[in-house]
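# Please find the sequence and the predicted model below.
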Amino acid sequence: MLPFVLSAALLEVVPSGKVPSSIPTASSTATIPTVMITRGQEQTVTPDWSRLSFANLPAITQSGSLNGQKWSAGQPVEKLLTLGDFQDSFKLQDLNLYAIAVATQMPIKLVKLSQFKLLAGQTLADLALAVPELEQLPVSTVKPLSDLLKSAKPSYRLTEKTLPQLLEQDPTLGALSFQNFDLTGYTLDKLPGLIHAPLQAFRHWQEAKLTDIPGLREMPWQQFPNPPSDSSMSGVIQLPTTMSYRLGKDSTSISGSSALGYQIPCAGCTSITFSDPPALQKKRWISGLAQWVQGGISDVAQSTTHSEPTGRNVFGKAFKVVVTEVSPKQAQTALYFRFCQFQQQISCSPYAIGPVPFLSYRNGELMPVGNLEIGTDRSITPQMLPSVKQILPTIPTEIPSTVNHWSELLSQILEQIKALLHPPATPTA
């Protein structure tokens, strides 16, 4: 049964399990590199994308599960997320090992082939397609290939043929893979052309964990093919000069999800409010601990029973910024990530993987909120989404005072939301 939380002015419905048992604190954001920016007479701290990487991103602070995948408090997100989870945001699949090495000063000649775990699942036929440079070299001169052939077929006689020529001569060789072959004795430079092949050229690249790609966790986000958006700092983006603690009746919301838009009301929910500039006056960013909303894209969104904390995609689609701890003096934020798949079209889960402690903002400081004109993700069909009125049932303005009336009211509200509210990522102890 769903518990109910009463405010002084109205009745607020909060689904069971939606409030995490732990809240990220300001001290846990110490590893986030930041830079000071100036807008007119005001200054604010924002992430320094030229230094922020997965390596210095704080770990997840709350255990949970989503679509059968589990994570634990203290787990780094790069051990959980894959290249496919960022295929329509950071576009990590467009990277190659050379670009990563340049950005991170990774010594190619010292990195073992076994550290590039995506290679283990490749067959010789896959490799011939992924690394065109192998068309120019005899297999006998490429030690990892020649050693693999000698190991799998000791009687096989190596010639001056290239890999494509060998496969044309004997197509059965194409099924050989590095799956059970020890690659620790070779470095990346021993497979010519490998470092220049885009990650998406390799079979099953979508399933590769970020930690399967050497150097990727150390690569600054600014160096990604599609880095976090800086549009939140200029143009139509509004940076408030004052925020305040608010617990009371609803006003205009600027938080929600990419699926439903960023104007999801939540009467009586804890939030921060803005006093300036005029476009943000009296607007509310509601706490993700108080409200969860429907999210996700396409098939994954339909198959999951989970939702996501309300918030904003301030810096793009790779992650969602959620207000967590709110006090009269400051607001703490956290990041939430998602799982994605791609078959006929992109499919993503709600942003429910987190929280990952992010930045905190004190009263009177500027806070990036993103583009206020961004609306619903158009890749989602109307049939997939209930209306805001369906998700947030109408609450009577006059609250009955008798126990019987209370019981009747609660029963009515339960009936309205029972089939519409989705539980969030399941927290575990």
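That came through fine. Numbers count the residues shown, from 1 in each chain.

# contacts, neighbours, all on C-alpha from now
Noted.

# you'd agree residue 270 is up against residue 290?
Yes: counting by C-alpha atoms under 8 Å, residue 290 is a contact partner of residue 270 at 6.5 Å.

# contacting residues for residue 241?
Residues near residue 241 by C-alpha atoms under 8 Å, 6 or more residues apart in numbering: 42, 274-277, 364-367.

# ok, these vs residue 107, which is closest?
Distance to residue 107 across these (C-alpha to C-alpha) is lowest for residue 367, with 38.8 Å.

# In a helix, the closest one, correct?
No: judged by DSSP: H, G, I helix; E, B strand; the rest coil, residue 367 forms no part of a helix; its state is coil.

# number of nearby residues for it?
25 (other C-alpha atoms under 10 Å).

# Just to check, it is in contact with residue 44?
Yes: between residue 367 and residue 44 a contact is recorded at 6.8 Å, counting by C-alpha under 8 Å.

# ok, then the element right after the longest strand anywhere in the chain?
Ranked by residue count and defined by DSSP state E, the top strand of the chain is strand 353-362. Of the helices and strands lying after strand 353-362 in sequence (DSSP states H and E), the nearest is helix 388-391.

# If you count contacts, what does that next one end up packed against?
Contacts defined by 3 or more C-alpha pairs under 8 Å, 6 or more residues apart in numbering; DSSP states H and E place helix 388-391 against helix 403-417.

# Buried ones only from the contacts of residue 241, please, as a PyMOL command.
Under the burial definition 16 or more other C-alpha atoms under 10 Å, those of these that qualify are selected in PyMOL by:
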select buried, resi 274+275+276+364+365+366+367
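
# Mind picking the two most distant members of the contacts of residue 241?
Of all pairs in those, the most separated under C-alpha to C-alpha is 42 and 274 at 14.6 Å.

# Determine which residue lies closest to the centroid of the protein.
residue 337 (2.6 Å; C-alpha atoms, centre = their mean).

# Go ahead and confirm that residue touches residue 351.
Yes: Residue 337 is within contact range of residue 351, at 5.0 Å (criterion: C-alpha under 8 Å).

# between the two, what contacts are shared?
With C-alpha under 8 Å, 6+ apart, residue 337 and residue 351 have common neighbours 319-320.

# Just to be sure, residue 181 is in a helix?
No: Residue 181: not assigned to a helix; according to three-state DSSP it is coil.

# and the closest residue in space to it that isn't next to it in sequence, helix, strand or coil?
Spatial nearest neighbour of residue 181, chain neighbours left out: residue 148 (7.1 Å); criterion: C-alpha to C-alpha, 6 or more residues apart in numbering. Of the three states, residue 148 takes helix according to three-state DSSP.

# dropping in the other structure now:
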Amino acid sequence: MYNEHLATNNQILDTTAEVTAIVPVRAASQETTHNKTDRGLEYRIEKFNKLRYLMVAGLIAGLALHGLIRYGGSYNIGSLLFGEKAVAQTVPSKYSNLNTSIDKTKQTKQPQPVATKYVNGAPTPDWSSITFRNMKFGGAGSVEFPNIKNPGMKETRTWSAGQSLAEVMELGDFEATEFNIEDFTLKDIADITGIQLKNLKLSDLETLDWQTLEDLAEAIPNLEDSEVGAIPPIQELVTKVTGSTVSYQTVGEVLDNYPQLGEVELGEYVKLDKYQLTSIPGIEDAQLKDFTNWQNTTIGKVPGLADVPFDRFPSVPIPDVSFIGKVDLPLGSLESGRWKSISGSYQAGFNVPCEKTCGHIEVSGSDIVTGAQWMSGKDQKVKGGFGILGSLNGGKEPTGRHPFGKSFKQVIWDINEADGSITTAMFFRICKRGWVDLGCSPYFIGPVPFFTYREIDPIILGTPLTVPKN
């Protein structure tokens, strides 16, 4: 009995021992240490993953920033990084690379020949500081006109270095351009410049020299209803031409009674410097374009016009920033066979290759413009002009482009390979688009110093722009 009980107890004890042996028992201190190890490993893995994400993000950001700097994208990097004021710009499209940059490089540190402001790093004229008087020729030239009877038309056009545009250019030279200066009245000009019209003479407005009384009646509001005796210069004209004193007749009446007054010019019979400009009532309210052959008027002989800032004109040229490249490589005139040309003229197109040796710049930027070549107008002349005046200067003009409109042509002039710089010049044309349309000459009136560029400087190319592929 005792033995059976003992055996049973022993069996129970054995069983208990067996169970105890297969169930692992871990001390509390051991469990805490293991948990700490797991959490440490998880922390290191999490930290490593974050580091990997940051490395990838940094790589992507670096590539993006490199692209902006290399290709001069349309973003204003300075404003993004340093909070600089953003510059308005054209929205890129599939027709435009707009590879502009706010980085002004060395360009803004050097003086420019003309008043300048920068649009996305590229120089543009500061029209608010530019006038016909302060723009000077950098060279000399002259041209004779065809023998055509045209009241007010000069026989020759001559210019020399240091002369202002106001002394040489005429109103008609800018007809059908962005300026619209023919829309001005004398009152408009006086309001802008502050000149006192009452202190001027009739001779100060060159246009009056070849006007007939009929011309004046058509140009000046209400003049034909005024009595002749109330207008001393017209009284003198009528008396000298007709031999009669008709003080109480109106201008309209004397024109009906004496048709010859519609054919004789005011300057032939009247000393214009004897009379005040305002002695002809209403003359200040007539638009310049209302006078006969206004196109032949020298700009400097329209009172005050030479001093009107270009930004006060009825309209001003807006730079065509559809395409902006960078001056990649200025090259002298040792190379020939340049065929990736983006320069030329309106008549010849803007892909005129240079078969001989031509100085030029190579342009970089986006894939659209990289490798394009803009030839020097000093080395290459192209067809220009139209109509009778299209034959002037042999029908040729310096090759170039028109990023600032039809008013003038921008031409690459001097190239200095040693310091990687180029100068550009403005060239103007002569136009006579009046009742007798003589057309326009090539752009050869110049040079007028324009912008200077160095390697990597942005340069506005404008449109049209296609780069020959082969």
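That came through fine. This is a predicted model, so every value here is computed, not measured.

# So after superposing, what's the score?
After superposition, the two chains reach a TM-score (TM-score structural alignment, normalised by the length of the first structure) of 0.71; 339 aligned residues with a C-alpha RMSD of 2.8 Å.

# ok so, going back, give me the more crowded residue out of residue 270 and residue 290 of the first structure.
Ranked by neighbour count (other C-alpha under 10 Å), residue 270 of the first structure and residue 290 place residue 270 first, with 26 against 22.

# what residue of the second structure takes the place of that one?
In the second structure, the residue paired with residue 270 of the first structure is residue 359, using TM-score structural alignment.

# got the residue ranges for the strands in the stretch 251-400 of the second structure?
Residue ranges of the strands in the stretch 251-400 of the second structure, as given by DSSP state E, counting those that start in this stretch, are 324-331, 336-338, 354-357, 360-364, 373-375, 381-383, 396-398.

# Out of these, which is the most enclosed?
Greatest average neighbour count among the strands of the stretch 251-400 of the second structure goes to strand 373-375 (a mean of 31), per mean count of other C-alpha atoms under 10 Å.

# which SSE is residue 9 of the second structure in?
Residue-wise, residue 9 of the second structure maps onto helix 2-22 under DSSP H and E.

# In the first structure, what stretch matches the helix or strand following that helix?
Where DSSP H and E defines the elements, the next helix or strand beyond helix 2-22 of the second structure is helix 28-71. With TM-score structural alignment applied, helix 28-71 of the second structure matches no range in the first structure.

# Show me which positions of the helix or strand that comes right after helix 28-71 of the second structure end up buried.
The helix or strand immediately downstream of helix 28-71 of the second structure is helix 77-82, counting by DSSP H and E. By neighbour count on 16+ other C-alpha under 10 Å, the buried set for helix 77-82 of the second structure is residue 77.

# next one: helix 77-82 of the second structure to chain centre, how far?
Here helix 77-82 of the second structure is found 25 Å from its chain centre; the criterion is C-alpha atoms, centre = their mean, to the nearest Å.

# Counting by contacts, list what the helix or strand that that helix is followed by packs against.
For helix 77-82 of the second structure, the succeeding helix or strand toward the C-terminus, using DSSP H and E, is strand 116-119. When contacts are defined as 3+ C-alpha pairs under 8 Å, 6+ apart, strand 116-119 of the second structure packs onto strand 122-125.

# Now do the strand it packs on: which range of the first structure does it align onto?
The aligned range for strand 122-125 of the second structure is 44-47, by TM-score structural alignment.

# and the gap between residue 52 of the first structure and residue 224 of the first structure?
11 Å (C-alpha to C-alpha, to the nearest Å).

# what do you get for residue 348 of the first structure?
From residue 348 of the first structure across to residue 224 of the first structure, the span is 20 Å (C-alpha to C-alpha).

# same thing with residue 360 of the first structure?
25 Å.

# Do a quick rundown of the strands in the stretch 101-250 of the second structure.
Under DSSP E, counting those that start in this stretch, the stretch 101-250 of the second structure gives strands at 116-119, 122-125, 141-144, 156-159.

# Just send those strands back as TSV, with distance to residue 271 of the second structure too.
Shown next, in TSV, are the strands of the stretch 101-250 of the second structure (distance: least, C-alpha to C-alpha, whole Å):
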stretch	distance to residue 271 of the second structure
strand 116-119	43
strand 122-125	41
strand 141-144	28
strand 156-159	25
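
# Deepest in the core, which of those strands is it.
strand 122-125 (a mean of 22).

# for that one, packing partners?
Short answer (3+ C-alpha pairs under 8 Å, 6+ apart): strand 122-125 of the second structure packs on strand 116-119, strand 458-460.

# what's the neighbour count on residue 75 of the first structure?
17.

# ok, now which ones touch the equivalent of residue 342 of the second structure over in the first structure?
By TM-score structural alignment, residue 342 of the second structure lines up with residue 254 in the first structure. Shown in contact with residue 254 of the first structure (C-alpha under 8 Å, 6+ apart): 262-264, 283-286, 312, 372.

# For residue 88 of the first structure, state which of the residues you listed is nearest.
Residue 88 of the first structure lies nearest to residue 312 out of the contacts of residue 254 of the first structure, by C-alpha to C-alpha, at 17.4 Å.

# one step back: which of the contacts of residue 241 of the first structure map to contacts in the second structure?
With both residues aligned by TM-score structural alignment, their matches' C-alpha atoms under 8 Å, the contacts of those that the second structure also has are 274-276, 364-367.

# still on that earlier bit, out of the contacts of residue 254 of the first structure, which two sit at the greatest distance?
Longest span within the contacts of residue 254 of the first structure, C-alpha to C-alpha: 286 and 372, 14.9 Å.

# The nearest residue to residue 53 of the first structure once chain neighbours are set aside and residue 35 of the first structure: what is the separation?
Distances taken as C-alpha to C-alpha, 6+ apart put residue 220 closest to residue 53 of the first structure, at 4.7 Å, once the chain neighbours are dropped. From residue 220 of the first structure across to residue 35 of the first structure, the span is 14 Å (C-alpha to C-alpha).

# same deal with residue 166 of the first structure?
In terms of C-alpha to C-alpha, residue 166 of the first structure sits 54 Å off from residue 35 of the first structure.

# Let me see the contact set for whatever residue of the first structure lines up with residue 389 of the second structure.
When the first structure is aligned by TM-score structural alignment, residue 389 of the second structure is paired with residue 300. Neighbouring residues of residue 300 of the first structure by C-alpha under 8 Å, 6+ apart: 340-341, 347-349.
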